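In: One predicted model, sequence on top.
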Amino acid sequence: MKKLVTGVPVIFCFLAASVAAEGICATEQCEKAQNIPNLPTDVKSFVDQRDGCDHFREEPWDGGDDPEVKERREFIFKNINDLCTGTDKRLAELRRKYRYDPMIIELLIGYEDRIEHQ
């Protein structure tokens, strides 16, 4: 059992990479973005990053001291740190840049303004 639980993060990373490569979304905002024709690269990049960030922010984790639980929690926290850092600033910049594009603004309004270190 220990090997199976320990291998979960590796399997999950592989599956997450496969899902991202296939264009499958973890959030409603990502799905909305897929329906916008000619989505600018910088917006697409933000959506992809924030999709992963929001996914891990919603992941349940246990506060226990069991080694497998600690490993899973560290995995979630690392992904949150890697994927969420800088997205508040990027979101604000994209909202300014595309303020005259109603489709993009409608997409970006769906994101929380501040998720980092509140």
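Out: Structure received.
In: switch to C-alpha atoms for all contacts and neighbour counts from now on
Out: OK.
In: In space, what's closest to Asn73 - neighbours in sequence excluded?
Out: Quick fix: residue 73 reads Arg, not Asn. In this structure, Arg73 finds its nearest non-sequential neighbour in Trp61, 5.8 Å apart by Cα to Cα, 6 or more residues apart in numbering.
In: Hmm, I typed the wrong one, I wanted Gln49.
Out: Leu83 (5.8 Å).
In: Report all helices and strands that the host helix or strand of that neighbour contacts.
Out: With elements taken from DSSP states H and E, the one containing Leu83 is helix 67-84. When contacts are defined as 3 or more Cα pairs under 8 Å, 6 or more residues apart in numbering; DSSP states H and E, helix 67-84 sits against helix 2-21, helix 41-57.
In: another structure for you, compare them:
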Amino acid sequence: MRRAATIGFLVMAMAAGAGTTVSAAEFPADVKTFLANREQCDHFRGEEAYDEARGAEINKALDKYCKGTDAALKKLKAKYRKGPPDVVKALAALEDTVE
């Protein structure tokens, strides 16, 4: 599976492209919460289930952090489609389908 960019990477990439400093701390609360959960989702999507216990742990985390993420991303993209530009870029950089 392809891992999506982390919040830190997104912020650095946006800052480099825009020639300005962009802080994820300035994102709206709903976007910050989504990005933090999505980062955890992407982390566990890349984990290997090397035994049954680890597989159960990964599945539990995937349910917690990934369930509903596709719909939530779509909703946030619609809500912030006209800005702020750094939020639009951060959301656009994510995969639309991870469930």
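Out: Looks like it arrived, so ask away. Everything quoted here is computed from the prediction, not taken from an experiment.
In: What does the TM-score come to for these two?
Out: Once superposed, chain against chain, the TM-score is 0.77 (TM-score structural alignment, normalised by the length of the second structure); 84 aligned residues with a Cα RMSD of 1.7 Å.
In: out of the helices and strands packed on helix 67-84 of the first structure, deepest packed?
Out: The highest average neighbour count among those, using mean count of other Cα atoms under 10 Å, belongs to helix 41-57 at a mean of 18.
In: Geometric centre of the second structure: which residue is closest?
Out: Arg38 (3.5 Å; Cα atoms, centre = their mean).
In: So the closest residue to Val22 of the second structure other than its chain neighbours versus His43 of the second structure, what's the distance?
Out: Once flanking residues are discounted, Val22 of the second structure sits nearest to Ala15: 5.3 Å by Cα to Cα, 6+ apart. Distance, Ala15 of the second structure to His43 of the second structure, by Cα to Cα, to the nearest Å: 23 Å.
In: next one: Phe27 of the second structure
Out: Noted for Phe27 of the second structure: a distance of 21 Å to His43 of the second structure, by Cα to Cα.
In: Repeat that for Val98 of the second structure.
Out: For Val98 of the second structure, the distance to His43 of the second structure - Cα to Cα - is 12 Å.
In: ok so, going back, please convert the helices and strands packed on helix 67-84 of the first structure to TSV, extending it with distance to Arg96 of the first structure.
Out: What follows is those, written out as TSV (distance: least, Cα to Cα, whole Å):
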stretch	distance to Arg96 of the first structure
helix 2-21	27
helix 41-57	12
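In: Just tell me the aligned range of stretch 6-20 of the first structure in the second structure.
Out: Stretch 6-20 of the first structure lines up with nothing in the second structure when matched by TM-score structural alignment.
In: Kindly report the same for stretch 47-59 of the first structure.
Out: Using TM-score structural alignment, stretch 47-59 of the first structure pairs with 35-47 in the second structure.
In: isn't Leu107 of the first structure right up against Glu31?
Out: No - assessed by Cα atoms under 8 Å, Leu107 of the first structure is found out of contact with Glu31, at 10.0 Å.
In: Just list the residues touching Lys77 of the second structure, thanks.
Out: With contact taken as Cα atoms under 8 Å, 6 or more residues apart in numbering, Lys77 of the second structure is in contact with 88, 91-92.
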